[in-house]
Every structure is written in structure tokens, then in C-alpha cells.
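> Pasting the sequence and the predicted model now:
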Amino acid sequence: MEDESNFRNWAELIPDALGLIFNNLSIQDVLTVVPRVCKSWERAVVGPYCWQEIDIEEWSKNMPAEYVDRMLQLLITRSQGSLRKLNVTGVSNKDTFTLIANNAKSLQSLGLPRSDMDDVAVEELAEMFSNITVLDISYCNNMGDIALDAFGRHCKNLTTFRRAMHPLEVIDKVCQDDEALTIAASMPNLKQLEIPYMLVST
């Protein structure tokens, strides 16, 4: 029988290591199952170590807006300002967008597909996202060239930008050249650009 001293007690792992391990679990398991295992795991889940990267995009697709808002309030608060990555679908109100902005000091990657934020909200809060390098605002129909310009002006480190549109949602638009020109003018450091179904003249 192999010496048990060669095995480390999982309860003794540092919170950073536990956070990396728990990132491979579903959000439901991390919030409901993991805390019941032992006290050290419970402390890790309550602390910021598990929430430096929050990816609830798939979970939020089929959830009511108020559930998404409450989940973001819980998880972003737990991140304690250490949030580096956030992916979520359907942010529906300015209060939640403001919460994200107020905790974006360390944020590098932001995905907000199908969110209802408009040009006014983005223009007001874009400067809070100055450190992001990756931005996804696909299917955000209330955002236009004003929002894109605000992100471009304030997010100088952007290298990846995604702005996918659904073909049925742009069917009534003549073109979106204004958005394309804004991207070209305000996001000069892009290395990856995805704009499927954006109506751009050639």
C-alpha cells in the first residue's frame, strides 16, 4: 500500500488552487455542493478565489433577467474587485451594468451578448472598462456607433472585438457602415475582429 504521506489532503489546498479546480465545475455545483464538503472549501467559495473568472453565459441564456441580475450581484460581490473575466447573456438594466463597471478595475475580458444596454449607458460607463482586451457585444441591438466609439476611445488595449448580429435582426437596416467606420477609427490595435452578419458595404 502506497504511503499516505504522498497524498495531500484536499482540504489543505490553498484557496487559489481550489479556485482553479472549482472553475471546472458547473455554477450550480460550486454554489450548492462544494460548500458542503468541508469548511476550507466553503471559505474558498465565499471568498474571491473562485470568482476571478465568472462565465455564466450558458446558464444565463434561459434564465429570467431578475435571476441573472441577482446572480451577478452575488458573484461580483464575492470577487472583491479581483474580477478578470466576465461572460453573461442578457444584462437588462443599467444598475447591473453599473455594478459590473464599478468592479472592472482588474477586468480584462468582457462578454455581454444579447444585453439591453444602450448608447447612453455605454457612453457614461465605458471609461470604467479601460483595462479590457477582449470585448463581445454580439446581438446587443440597442448599441450603435456611439457605444462602439465610447468603448474604442476608453479601451485602448482592445485586441479582440466581437459584434455578431442575427440576420433577422438587421434585415430592416440599410447598412451598418457607420459602425464599421467607428471600429476602424477607434480600435486601431485589434488583432481579431468578428462581425458576422453586420451589413457593411464593400
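Perfect, I can see it now. Residues are numbered from 1 along each chain as shown.
> Every contact and neighbour count from this point should use C-alpha atoms.
Fine.
> How far off centre is stretch 134-148?
13 Å (CA atoms, centre = their mean, to the nearest Å).
> Quick one: end-to-end length of it, please.
End-to-end span of stretch 134-148 (CA to CA, to the nearest Å): 13 Å.
> and that stretch, which residues are buried?
Neighbour-count burial for stretch 134-148, with 16 or more other CA atoms under 10 Å as criterion, is recorded at 134-141, 143, 145-148.
> Check stretch 99-117 too.
Buried, per 16+ other CA under 10 Å, within stretch 99-117: 100-101, 103-117.
> same deal with stretch 63-81?
So for stretch 63-81, counting by 16+ other CA under 10 Å, buried means 65, 68-69, 72, 75-79, 81.
> From the rest of the structure, what touches that stretch?
46-52, 54, 60, 83, 90-92, 96, 99-100, 103-106 (CA atoms under 8 Å, 6 or more residues apart in numbering).
> let's bring in a second one:
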Amino acid sequence: MDPSPAHPPGDLRNWLELPRDVTASILLKLGAIEILTSAQNVCSLWRNICKDPSMWRAVDMRNLGDLPYEYDFEKMCEHAVDRSGGELVDINIEYFGTDELLKYITESSSQLRRLRLVCCYSISDEGLSEAAEKLPLLEELDFSYCSLSKESLEAVGRCCPLLKSLKFNNQGYRRPRMECDEDALAIAGSMPELRHLQLFGNKLTDDGLLAILGGCPKIESLDLRQCFNVTLTGDLGRRCADSIKRLRSPCDSTSDYEFDAEIHDSGSFDDDFASVFSLSDGYGYFDSGGSDISDYDFFTEAFLNLD
């Protein structure tokens, strides 16, 4: 005899009867944008849960270009930061971050440990340097594909002594050949606690790599893919092999890299840096001319009125 079904035909599960912590766990999987624009509107219980500061310790506000233009992501992000009540430890403002937004975040979030600023062309060296002064507990930073220089690296190293993971990636260039060890020297001179470093597409040379090995002796993983000025031969290659557990060499596969890994072999770097970056899965395109989603002067007020 077949066992009776847990719920007789026609019976509907009442999701409001779930324990509060289970409901919170489910809602957390939606992400900040989905919570602010839809989930919190379902019922008073869900809205109450969505206003709990513990729901906003990690805020992922990345916009891949597939969301409605009427959303004002900066305002939504500020609202998420407010809801965290100072408990924010992890935030991603990929593609739409600005100096003003970064200032708002850091002035309200002294406990921040992880920060992701990928493709945030409106964040300046000055803006990131000022923000770094308010982030003494920062452990992980990704500010790839931004218009930032060694000044930002030095400021982060000086102000964030606990930094253990850094991603500072750029578009790979094989030709014209351009060598520059400024980034490497800034990292080597200010980030002695680094364990994980990704410098995809950087212009550092063997000298810059030697400086990093000397100044950052605790590095366990190092990603040098498309760093075509690095040779990794002879004594340098042996030193890397002996001291680094996970090493990605300049010509290693980029199949698992999340961004476009096309190699630029002609033209000037300054002209090409402003070209389009795209995700490898084809979602969204963004350029450095200020045409990303933060430039649209639209905003849906509904989610703010719920407070």
C-alpha cells in the first residue's frame, strides 16, 4: 500500500508557517536588489524580516545590465547600507560605484571586510584613498577594470594593514609592448600580509615580480595570466615554484576567468582601455565613457516607502 502524501491533493503549503530563520535563509538567497524591489512587498512578515540588520551584513548590488533602467542603484545601495545598522561586512557595487557612494558606504560601515568595485569608472584615486582611511579591517579588495593608479594601491596598503586578498586586473596587451612596475612596487612596498594576489593583464616585469615576492612573503596564490612581460624562467621561475602554492602563469588558460579575456595586440593602451568590457557569458556591456546604469536619472520610490 502506497504511503499517504505529506499534503493531501489540493492542500497548499502555508509559507508563513515556516520558522523565521528558515524564511530569512531563503530570502537571503535572492540578493539585495530582489529583496528591495519585490520580496519585501509580499507580506508584512517578509517585510519585517527584510528590515532586520542581520539580512544586510552582505550586500551584492552588482548590475549586469539586465535590470530595468528605472532603478536608481545608488539610492538602493544607500538604503541597503542604512538597513545594515553598521553591521555591513561585505559589499559589491560592481559596474555603478562612484566616489560619493563609496564615501556613503565607508562612513557607515567601519566593520567592512570585503569590497568589490569592478568596472567602477566613476571612482577616482582620491575617492578610494579617502575611503581606505575608514576601512582598517578590510581583508579582501577587488578593484579591477577601474581608472585607478599606484596612488590607490599605496593608500590601501597604508590604511588597510589586514588586507589578505587583492584583485587588480586589466585588459591583457601583448603588443605594443609596454612595461611598468609601478603597481607591483606599490603592492610590494605596502601589503606585507597578502596571501592572494590576482594581477590579470598587468604590465609588470620580472623586476616587479621579484619586488612582490620580497615584499609580500606570505603569498600563497598568484595569478599572472596575460602578464606578458613576465618570463618565469631560471631562478625566478624556481623561486615562484618553491614559494607559491597556486601559480597561474602568463599563458595559462583563461577559460575560468569571469571577464572578457581577449588579448589586444595593436593600438595604444589609452585608446583601447576605454573599449567595451563584457562578461564571458554575454550579459551586459559597459564602457568607461560614463554610460553605465548610474548615469540614468530614474528611480522607483516604492521600496523606500515601506519604511
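It's in. Quantities reported herein were computed from a predicted structural model and do not represent experimental measurements.
> about what we covered before: which ones among the buried residues of stretch 99-117 of the first structure are found in strands?
Using DSSP state E, the members of the buried residues of stretch 99-117 of the first structure that fall within strands are 109-111.
> Output the residues you listed in JSON lines, with distance to Pro35 of the first structure appended to each entry.
Putting these into JSON lines (distance: CA to CA, whole Å) gives the following:
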{"residue": "Ser109", "distance to Pro35 of the first structure": "27"}
{"residue": "Leu110", "distance to Pro35 of the first structure": "27"}
{"residue": "Gly111", "distance to Pro35 of the first structure": "27"}
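> Which members of the contacts of stretch 63-81 of the first structure are positioned in helices?
Counting by DSSP state H, these place 46, 60, 96, 99-100 in helices.
> Redo the residues you listed as JSON lines? Include distance to Glu124 of the first structure.
As requested, those are exported to JSON lines (distance: CA to CA, whole Å):
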{"residue": "Val46", "distance to Glu124 of the first structure": "31"}
{"residue": "Ser60", "distance to Glu124 of the first structure": "25"}
{"residue": "Thr96", "distance to Glu124 of the first structure": "14"}
{"residue": "Leu99", "distance to Glu124 of the first structure": "13"}
{"residue": "Ile100", "distance to Glu124 of the first structure": "13"}
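> Contact partners for the residue nearest in space to the middle of the first structure?
With distances taken as CA atoms, centre = their mean, the residue of the first structure nearest its centroid is Leu86 (2.4 Å). Leu86 of the first structure makes contact with 53-56, 107, 109-111, according to CA under 8 Å, 6+ apart.
> now for those residues, which pair is the farthest apart?
Using CA to CA, the two most remote members of the contacts of Leu86 of the first structure are Ile56 and Leu107, lying 15.6 Å apart.
> that older thread, helix or strand for the residue nearest to the centre of the first structure, which one?
If you go by DSSP states H and E, Leu86 of the first structure is part of strand 85-87.
> Superposed on the second structure, what's the mean shift for that strand?
Superposed on the second structure, strand 85-87 of the first structure shows a mean distance to its aligned partners of 0.6 Å (mean CA distance after the TM-score superposition for the first structure).
> still on that earlier bit, just the buried residues of stretch 63-81 of the first structure: which are in helices?
Per DSSP H, the buried residues of stretch 63-81 of the first structure map to helices at 65, 68-69, 72, 75-79.
> export the residues you listed to CSV and tack on distance to Glu194 of the first structure?
Formatted as CSV, these follow (distance: CA to CA, whole Å):
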residue, distance to Glu194 of the first structure
Ala65, 26
Val68, 26
Asp69, 27
Leu72, 26
Leu75, 29
Ile76, 28
Thr77, 31
Arg78, 32
Ser79, 29
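> Tell me where the first structure has strands.
Assigned by DSSP E, the strands in the first structure fall at 53-55, 85-87, 109-111, 134-136, 160-162, 192-194.
> Include distance to Arg8 of the first structure when you put those strands into TSV, please.
Shown next, in TSV, are these (distance: least, CA to CA, whole Å):
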stretch	distance to Arg8 of the first structure
strand 53-55	26
strand 85-87	30
strand 109-111	34
strand 134-136	37
strand 160-162	40
strand 192-194	42
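> Now which residue in the second structure aligns to Ile76 of the first structure?
Aligned by TM-score structural alignment, Ile76 of the first structure pairs with Val81 of the second structure.
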